[in-house]
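Engineer: have a look; sequence and predicted model below, questions after that.
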Amino acid sequence: MPKAEETVLEIDLNALKKNYTHLKTKLNSNTKFMAVVKAFAYGNDAAVIANFLQTIGANYFAVAYASEGVQLRKAGITAPILVLHPLPSNFDAIIEHCLEPNLYNSKVLNEFIKTAATKNQNNYPVHIKFNTGLNRLGFTKNDVKLISNKLAETSTIKVASLFSHLVASEDLNEKAFTLHQIHTFKNIADNFSNTVGYKPMLHICNTSGILNYPEAHFDMVRSGIGLYGFGNSETENKHLTPIATLKTIISQIHTIKKGESVGYNRGFISDGNYKTATLPIGHADGIGRQYGKQKGYVVIKGKKAPIIGNVCMDMIMVNITNIDCNEGDETIIFDKNTTAEDLAQTANTISYELITGISQRVKRTFLK
């Protein structure tokens, strides 16, 4: 890998392919794979990631918002794209760009049918989400008749899939809850199919669902975090490779004497003689203030260098007292060895928050 000359997020597409292939081995050959590329593909560049996954066989893509789907269409994605949280104000754009909305309550169902009718659509593919316990978005099991009655009144839409979202598929202490969700979803799906007279695709499994509940793979699965190298458990992490390396360089080295302070609000006051390195990355780049004051760390020359003082907007300062290094030397924020999950844990958060928060002003490079 090339040495860093600036702050850069280096993305390994070979690792992405490895993760995709590993997850595919868990599925039956006829189970479709939906790649979740919302939030800039979890901070990695949605256009590049989705185009690569499309070439190696991903069947579907999922984004959170319509604008993300529009960007993918403009980037050359031709596969179906599910918009997980569409808003009525975006329905025109959804239809214009052949995106497929999740209809999760009566309001969005009625309004999408109205919009589709004004555009003379016929059997436009939509997805119906049912709430089985997450209590975030979705119809209830008691809404099947309401939905079927509405479908009977129009030919503008047709249900491509029914889906739900597992609450705690990574936590085997919550296995009973997860199994109850799966059972509830099966009953809803059976009731729906019997009522409307056809069987849409079914999907409920996220990455941890893929790994822990093979009986619930149904017609399609959805994977986000697993594609990017995290399996939500130590066991599964061994089979996946984080695809991103965030690295930067040392801009300047300082000698700090006893009683001197470092950074804003004197966030670090020296109790002896220290050496510090200033790095060109800060909370505007996604390294939040919660990593400051010796909670988080970077790696220089294979050694941990704690972040001292408060994280600045564009810079952090780290303790290099016991590290032999120079200005211009490469610094690792996270990679496949010292992972984003490791760093996130120092601030009592999760890898998802860290990797999706890496600012788009950070340069992305791709290894193929």
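Structural biologist: It's in.

Engineer: all contacts plus neighbour counts: C-alpha atoms, from now on.
Structural biologist: Noted.

Engineer: any idea how far Lys295 is from Ile287?
Structural biologist: Noted for Ile287: a distance of 12 Å to Lys295, by CA to CA, to the nearest Å.

Engineer: ok, now Ile307?
Structural biologist: 7 Å.

Engineer: more neighbours: which of the two?
Structural biologist: Each of Ile307 and Lys295 has its neighbours counted (other CA atoms under 10 Å); Ile307 has more, 24 against 18.

Engineer: which stretch of helix or strand covers the residue nearest to the more buried one when sequence neighbours are not counted?
Structural biologist: Nearest non-adjacent residue to Ile307, counting by CA to CA, 6 or more residues apart in numbering: Val318, 4.3 Å away. Val318 belongs to strand 316-319 when assigned by DSSP states H and E.

Engineer: let's bring in a second model and compare:
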Amino acid sequence: MVVIASPDDRWSWIEIDLSALRRNTTAFKRRLERGVQMMCVVKADAYGHGAVRCANAMHAAGADQFAVATVREGVELRRAGIELPILILSQPPVESVQTLVEHDLMPCVFEADFALALGEAAAAAGTVAKYHLIVDSGMTRIGVLPADALELRRAIDFHRGLECAGTLTHFATADVPDDRDFALQLNRFHSTCQAIRDAGLDCGLVHCDNTPGTLLHPECHFDMCRVGIGLYGLDAAETTRSALALEPVMSVRSRVTRVVYPEVGAGVGYGMTYRVPKRNIQVATVPIGYADGLSRTLSNNMDVLVGGRRQPQVGNICMDQFMFAVDVNANRTCCPVPEVHVGDVVTLIGADGNEQISADEMARLRGTINYEIVCNFGQRLEKIYV
């Protein structure tokens, strides 16, 4: 493992490998036919990886557009100098229309009142606001129902301040092979787009494939694909694991702040859920806790890497710290376990020597998905780009 300088004010950080991010982006771009655009999803601060730095790296690797979840996220990209088209993956509150126009952000639209307010704001500013029509093809989250899509377009297309730049839907089961619900969603979306075209209206860029859809359903690439979690080197599902070799972009690391040899029977942490079982057990403290994204549900149920070896976390994980144990007598005759010391690097996610802990491993222990793991770690820990 290459050890880099840790932050001066706290011995905990996440490393973001921008070279791996660029390679992942290029790998997805190569899956697309010539002329098919790639929209890179950088919502939630690029899934905890840092939206601005990641967007710049993706742009260099072939991104055509970006997608975010909130208006504020879009404004952040614009203020950082990002000039590519930016889609808000929702219909934001109507109070945001001035901000959308000011920063040239494209919202998703599924209600006429919002669209017309957006058009009025754009016309007053002497410009045209672009939007993407979002169709609820069966996920039952957001979007106009297929039966109402053409009526909505007719109700708003007269406005000189509006331009439909795209039509999209979102699949709920794109990662499930031969899935009936996926087939139904695709059929509804295709029929909706055809009805709009038959009425003489322009759909703009038609897009529906997310990360698993991009890998498993090339027949639905259409005009553009929206790629998210895969860009960060994480598989969207087991079914996509063998579809494309990806490189994890995020590692989570810290340094030991304290090491002691407690007496046999000594308790560790709140509630003393772990007690030292024998002599020559080191207990080391690490300055990461559940406020940093290390879920308390992992208490006494996860490993960390130190010096290329797995060591068990012990005691309840605290808000800002946790502890792990080292049995320095373990396998002493054939493979002695060295002591740990203050300042030693501890890896929660990432590689150390021949060992590796993935976001997927931590997700399985928590009963969640890798998306949540990386998003949580990105909220408070300082990002170091390598």
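Structural biologist: Received it, and whenever you're ready, just let me know what you need. Treat the numbers as computed from the prediction; the structure is a model and nothing was measured.

Engineer: how alike are these chains, TM-score-wise?
Structural biologist: Here the TM-score for the pair of chains, by TM-score structural alignment, normalised by the length of structure 1, is 0.93; 364 aligned residues with a CA RMSD of 1.9 Å.

Engineer: rewinding a little: give the aligned range of the strand holding Val318 of structure 1 in structure 2.
Structural biologist: Strand 316-319 of structure 1 corresponds to residues 322-325 in structure 2, going by TM-score structural alignment.

Engineer: now the matching stretch on structure 1. Mean distance?
Structural biologist: Taking mean CA distance after the TM-score superposition for structure 1, the mean distance separating stretch 322-325 of structure 2 from the aligned residues in structure 1 is 1.1 Å.

Engineer: from the chain's centroid, how far away is that stretch?
Structural biologist: How far stretch 322-325 of structure 2 lies from its chain's middle: 28 Å, per CA atoms, centre = their mean, to the nearest Å.

Engineer: contacts for it next, please.
Structural biologist: The contact list for stretch 322-325 of structure 2 (CA atoms under 8 Å, 6 or more residues apart in numbering) reads 268-269, 281-289, 304, 311-317.

Engineer: narrow the residues you listed to those in helices?
Structural biologist: Counting by DSSP state H, no part of the contacts of stretch 322-325 of structure 2 is found in helices.

Engineer: go ahead and build a PyMOL selection from the buried members of the residues you listed.
Structural biologist: Buried residues among the contacts of stretch 322-325 of structure 2 (16 or more other CA atoms under 10 Å), as a PyMOL selection:
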select buried, resi 268+269+281+282+283+284+285+286+287+288+289+304+311+312+313+314+315+316+317
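
Engineer: so which of the contacts of stretch 322-325 of structure 2 are in strands?
Structural biologist: Val268, Ile281, Gln282, Val283, Ala284, Thr285, Val286, Val304, Gln311, Pro312, Gln313, Val314 (DSSP state E).

Engineer: aligned to the third one, what sits in structure 1?
Structural biologist: Looking back up the chat, that one is Gln282 of structure 2. When structure 1 is aligned by TM-score structural alignment, Gln282 of structure 2 is paired with Lys275.

Engineer: now Ile256 of structure 1: how far from Asp314 of structure 1?
Structural biologist: Taken as CA to CA, the span from Ile256 of structure 1 to Asp314 of structure 1 is 21 Å.

Engineer: comparing those two, which residue is more hemmed in?
Structural biologist: The residue with more neighbours, out of Ile256 of structure 1 and Asp314, is Ile256; 18 against 14, by other CA under 10 Å.

Engineer: surely that one and Ala277 touch.
Structural biologist: No: in this structure Ile256 of structure 1 lies outside contact range of Ala277 using CA atoms under 8 Å: 10.5 Å.

Engineer: tell me, what's touching these two both at once?
Structural biologist: If you check Ile256 of structure 1 and Ala277 against CA under 8 Å, 6+ apart, no residue is contacted by both.

Engineer: mind listing what the most centrally placed residue in structure 2 touches?
Structural biologist: Residue closest to the mean C-alpha point of structure 2, counted by CA atoms, centre = their mean, is Tyr47 at 2.7 Å. The contact partners of Tyr47 of structure 2, by CA under 8 Å, 6+ apart, come to Ile229, Tyr371, Val374, Cys375, Gly378.

Engineer: name the SS class of the third one, please.
Structural biologist: Okay, so that is Val374 of structure 2. helix (DSSP: H, G, I helix; E, B strand; the rest coil).

Engineer: that one and Asp181 of structure 2, how far apart?
Structural biologist: Val374 of structure 2 is 29 Å from Asp181 of structure 2, by CA to CA.

Engineer: do the same with the second one
Structural biologist: In this structure, Tyr371 of structure 2 and Asp181 of structure 2 are separated by 23 Å, where distance is defined by CA to CA.
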